[in-house]
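In: Fold the stuff below for me.
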Amino acid sequence: MAAKKQEVENTKKRKRIAGSNTTESAANESHSKKPFKSAKKPFDSVKKPFNSDKKPFKSDKKPFKSDKADAAGKDNRKIAPASGRERRLHAKELADARKMKRKRHFTLEQDLARLWEKMRCREISKEDRTKLVTEALQKMKGKIHEIAGSHISSRVLQTCVKHCSQSERDAVFEELRPQFLALAYNAYAVHLVKKMLDSASKKQLAGFISALHGHIAPLLRHMVGSVVVEHAYELASAAQKQGLLLELYSTEFKLFKDLVTLKESRLLDVMSKLSLQKGSVLRHMASVIQPILEKGIVDHSIIHRVLLEYFSIADQSSVTDIIQQLSSPLLVRMIGTKDGAKIGILCVKYGNAKERKKIIKGLKGHIDKTAYHQYGCLVLVCILSVVDDTKLITKAIIRELQPSLKELVFDKNGRRVFLQLLHPNCSRYFSPEDLASLNSSIPSFSLKSEASSQTVTSEVSLSDKESKDDVEVAVDELNKDQTSADDLDLAESGKKDPFVRRQELLIKSGLAENLLDISIENVGELIRSNFGKEVLYQVATGGSGGILHPTLDDKINSLHEAIASLAAESKSEDSQEEHVFENFHSSRTIRKLILDCPNFASTLWEKALKGKSELWAHGHSGKVISAFLESPDLKVQKLAKNELQPLVDSGILKYLKPKELATK
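Out: Below you'll find the model as predicted:
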């Protein structure tokens, strides 16, 4: 062991000695061995000690010399601030110095920013805010148009316009009026212009709109400027709106706009009054619309109105080009307005299968929000009524509506998506205006359809003298060259039978079963609801044409039982909820179910009313009882006649006979 220990120590000593003589050994080796001849010096693998006597590497570049360096030449480099706070303050000073050179009113903007921080506080009193607003306006007087485009100053001005007096607001408006068009293109000043228009008088608004004439089309092609035109269009009167639109129809309208009255609101009427050529109007409108669509500026109602008027006069190929451009996610941004929803409906009705698929895929992720919208839901209704690809609709639309199915049933607009499948185009659920939008058409397509049908009829009538086979050949030859009336009608309604389409969307997709489950689980809440009762009624009757029968008869009977069980509950004065026979909405729903659904009437009578009809013969519930005698079904009348006839004879119960009910 001792020998081994001695050997290890000798080895360590040898290593230390070798390390001290590394430089000498390396020099000897360099003399003994010839190095590889290269233009570059060999790499020195031996690390040099930290405190080496050799001089550091000298760069070719000269060290940075500060402007404040002394002549003695000690250390010319500027010493950075020590702490983080000092560094931030120093950077801010340098930034302010640069901004002061670049911005003319930098000092004024800083003063305004300090005042703005005080005046926008919620805790400040009205008097103090008024003083601060007046002070800020005094500082800006004569310079408002110069600083309105600044990010800070525009926000200060918006707050001042909101809280200042009417005289001060008028002074700001007068100072900005010559510069409104220039400010309309500024990303920050546009908010100030909108604020000024909101608080403008009728005279001021009319002056602003008159200043826009001649600049409407260029402003609409600008992302920021289009916002100003749209805001002015929303605030304008009917005559002013028409004046803004006329400029987009034709250059001649700029000269003859005073000759047009509100009676000629449609473009076709205006063209006929002024005897304008259709071709020139179409070319001008196309030059206005095309750049707007290419830039994707499709959010504004004024653009939607122009597109609708363009559809009314354009030929089929021009309309098809526009539909192709809009068959994308762009359409989602348009259907939020009344005219935009009409355009969406027309794109769905007259687009081909590929374009319809693009529209449906573009709505992905927005289906739920669209269903709740007043106008957007009409586009969904049109898709359900027209598109033949029910698998795509089930996957893209119905499955996205499933998570919020209960909320949609109770919503005024959301329920209409399901009511269209249960009872299509019912005037009870859709207003005349909504039905007109759903039935809207494009004249160029309709005219071609009529012309094609007339041509086919005339060709066939002319060939009466020919044989039957010759007539069929003639018609086939004609259909090869021209689009038939049936094919054009399919562009609006699709090839599939409407009843079959409804079955696939309601039953095969599982939507009807889910609606029945929700109706059974929430029967009390639905039947008392102003909007939910309509869905409950349609589901309980099996839908229009008995579409839910016989597939879902068991669940429909379960729903009848649930309603009857609810009606069988005793009348209690302590209960917070009204009884279903006495509630305004539920009593009328039950009455309609008795008149239209004999199965429900018998279930309700046996479970809830038999032997208790005298108790419910007064008030709203009396209308429910009398419905058994008014029912067109003789079995329902016979079911309750023995018990209800004494009430009628005594004058407690009044009812209309079925014949009187039909004539009423």
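
In: Going by C-alpha atoms from here, please, whenever you check contacts or count neighbours.
Out: Noted.

In: Just the helices from the stretch 401-550 of the chain, written as ranges.
Out: Taking DSSP state H, counting those that start in this stretch, the helices of the stretch 401-550 of the chain run over residues 405-410, 415-422, 432-438, 443-462, 468-481, 485-493, 498-503, 511-521, 523-527, 532-541.

In: Here is the second sequence; please produce its structure so I can put it next to the first one:
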Amino acid sequence: MAVTGKRKAIALPTEQKKKHPKTEQLKPVLIKQWETLRSHTLTADERRTQMGKMMELLRGHIHEITLKHDTSRVIQTCLKHGTMEERGEIAKELSGHYVELSKSVYGRHIVIRLLKYHPPSRREIIGSFKGSVAKLLKHKEAAMVIEELFAVYANSAERQMMVAELYGAEFTLFNEHKRGLEGLEPVKRDAVLRSLGSTLLVLLEKQPQLSIVHRALLDYLMASAAPEEVTVRARELVAEILHTREGSRAAMLLFLRGGAKDRKQMLKTIKPYLKRISQEEHGHSVLLVALDCTDDTVLLGKTLGELWDTPGELVSDQYARRIPLYMLAGRNPQYVGQDALEMMRMGDTWGASKKDPAKRQSELSGIVEQAMAKWLEEAPASVFEPFPSQVACETLLRARAISNAWAQMLELVRKEVDAGHVLVDKVANRVITSCIMAEHNARVPFGSDVLGVLEQSGQLVDAACWGAFPVRALLESQATGGRTKELLAPHCKRIREAMNAAETGKRNFEAILSHLSK
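Out: Modelled structure (predicted):
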């Protein structure tokens, strides 16, 4: 039997040569021409000439050579460097063969290149996969093409059509996708969910990273609250599915609907990839929802501990900074994305958390405040950077042990006032202003401290002549308004002269002078 198998393997190329003798003869010529065409030293005119020669060789033989590993690269290069008309010729010869090509290790690259370089053929390519999506997703090579179609090139209606094929034959046959799962009759709905669940079990095993699978999983979880086998399997794969928008929303639902043991298991699954997930556009939202619904804050502290090892990297990242911001400031729309907020509110209606929100918020703040206060104490200049300044501000306003960090802020205030001063800088001044405005309900007399430092250093008038926002805040604060006005009133003329000479910020000068004239 073994010998027979070897003879078949040896005989196959010979059979192919008999079937396409012309193609086999062309191969050496094509490869040689390809080496010339892909050279980086060619000028635009030379490349056009070489491309023309290549198309003369290819016409009538394109389909045969796309399935071979050496000559498939020839077609990829032609699609890259050819004109739209030449790409159209290639598409015309391949028309009707896209499903076949998608199953080929080499042919799938041709389909993906056509999608990229020849927009007029996209609708035909997408249409050619109609009725085959569910089957092709189980094929290793073809699944990559389906994913490219779904994630990049399909419009909203086409995406819905593609994912609807995963719901079962009946759903597709009667065009139920136009109404979606929510519009189905109860009898049909149960049958569709069973069919979708069976399909998902296979796809989660084979292709858990695909966004079309995430979309189908999200639809399934939204329509079925029962903790079935699909839900259990999805929880095991939560770290793999949260990288897309649909996948992250599915992961958030898994956290919201899971019990304490389920959440513990999912957090354990996520922990090895915690830093990377916290820095992802969609992944970080899953962490926020996990923080919002998990009552075991001790477990959360142990899970997230790795993040506090590199606080500078954490607070400087566009998405990772939202983790400490949420833990300090709660569901502030300024810091928490719309997707995460929507899911949190949905969780409220389900009773996802049993703990008092204020108590949980206090416990979450306790996990992070010490690390953030120490970071700010060691890196006070972070208030001049956009993202870190937000964390610095919330740390000062909400953390308890901030005396050393606040002392470093006052040292920045004490410096000579110029364009880069903490009271004038367009980023840093917001931190000081927010602290001054919050003095009436804060544990620290922020405004009084700032005014005291400015008075001692003789910098208050200079700051006013720069039109500094914190000076305006000092005048508007009940705690510091009277004393600030008393100190600045004799210098109105100087402040007005500074305003006339300033190119920007005149409205702030006007506000300061208005307070002084009352």
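
In: Superposing both, give me the TM-score.
Out: After superposition, the two chains reach a TM-score (TM-score structural alignment, normalised by the length of structure 2) of 0.84; 482 aligned residues with a Cα RMSD of 3.0 Å.

In: Quick check: which of the helices of the stretch 401-550 of structure 1 is nearest to residue 334 of structure 1?
Out: helix 432-438 (14.9 Å; Cα to Cα).

In: What are the buried residues along that closest one?
Out: 434, 437, 438 (16 or more other Cα atoms under 10 Å).

In: just to revisit the earlier point, now the helices of the stretch 401-550 of structure 1 in JSON lines, with distance to residue 388 of structure 1?
Out: Converted to JSON lines, the helices of the stretch 401-550 of structure 1 look like this (distance: least, Cα to Cα, whole Å):
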{"stretch": "helix 405-410", "distance to residue 388 of structure 1": "23"}
{"stretch": "helix 415-422", "distance to residue 388 of structure 1": "14"}
{"stretch": "helix 432-438", "distance to residue 388 of structure 1": "17"}
{"stretch": "helix 443-462", "distance to residue 388 of structure 1": "20"}
{"stretch": "helix 468-481", "distance to residue 388 of structure 1": "23"}
{"stretch": "helix 485-493", "distance to residue 388 of structure 1": "9"}
{"stretch": "helix 498-503", "distance to residue 388 of structure 1": "7"}
{"stretch": "helix 511-521", "distance to residue 388 of structure 1": "17"}
{"stretch": "helix 523-527", "distance to residue 388 of structure 1": "32"}
{"stretch": "helix 532-541", "distance to residue 388 of structure 1": "24"}
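
In: wait, what's in contact with the corresponding residue of structure 2 for residue 168 of structure 1?
Out: Using TM-score structural alignment, the partner of residue 168 of structure 1 in structure 2 is residue 86. Residue 86 of structure 2 makes contact with 55, 79 under the criterion Cα atoms under 8 Å, 6 or more residues apart in numbering.

In: sec struct for residue 86 of structure 2, please.
Out: Classification of residue 86 of structure 2 using DSSP: H, G, I helix; E, B strand; the rest coil returns helix.

In: roughly how far apart are it and residue 78 of structure 2?
Out: Distance of residue 86 of structure 2 to residue 78 of structure 2, given as Cα to Cα, to the nearest Å: 8 Å.

In: swap in residue 59 of structure 2?
Out: Noted for residue 59 of structure 2: a distance of 12 Å to residue 78 of structure 2, by Cα to Cα.

In: ok, the two, which is more surrounded?
Out: Neighbours were counted for residue 59 of structure 2 and for residue 78 using other Cα atoms under 10 Å; residue 78 has more, 22 against 12.

In: can you pull the contacts of that one?
Out: Residues near residue 78 of structure 2 by Cα under 8 Å, 6+ apart: 51, 87.

In: Now the helix or strand where it lies on structure 1. Mean distance?
Out: Residue 78 of structure 2 belongs to helix 72-81 when assigned by DSSP states H and E. With mean Cα distance after the TM-score superposition for structure 1, helix 72-81 of structure 2 departs from structure 1 by a mean of 1.2 Å once superposed.

In: Tell me which residues of that helix come out buried.
Out: Applying 16+ other Cα under 10 Å to helix 72-81 of structure 2 flags 72, 73, 74, 75, 76, 77, 78, 79, 80, 81 as buried.

In: The first one maps to what in structure 1?
Out: Alignment of residue 72 of structure 2 against structure 1 is given by TM-score structural alignment, with residue 154 as its counterpart.

In: Which residue, neighbours along the chain excluded, lies closest to that match?
Out: Computed as Cα to Cα, 6 or more residues apart in numbering, the closest residue to residue 154 of structure 1 that is not its neighbour in sequence is residue 148, at 4.9 Å.
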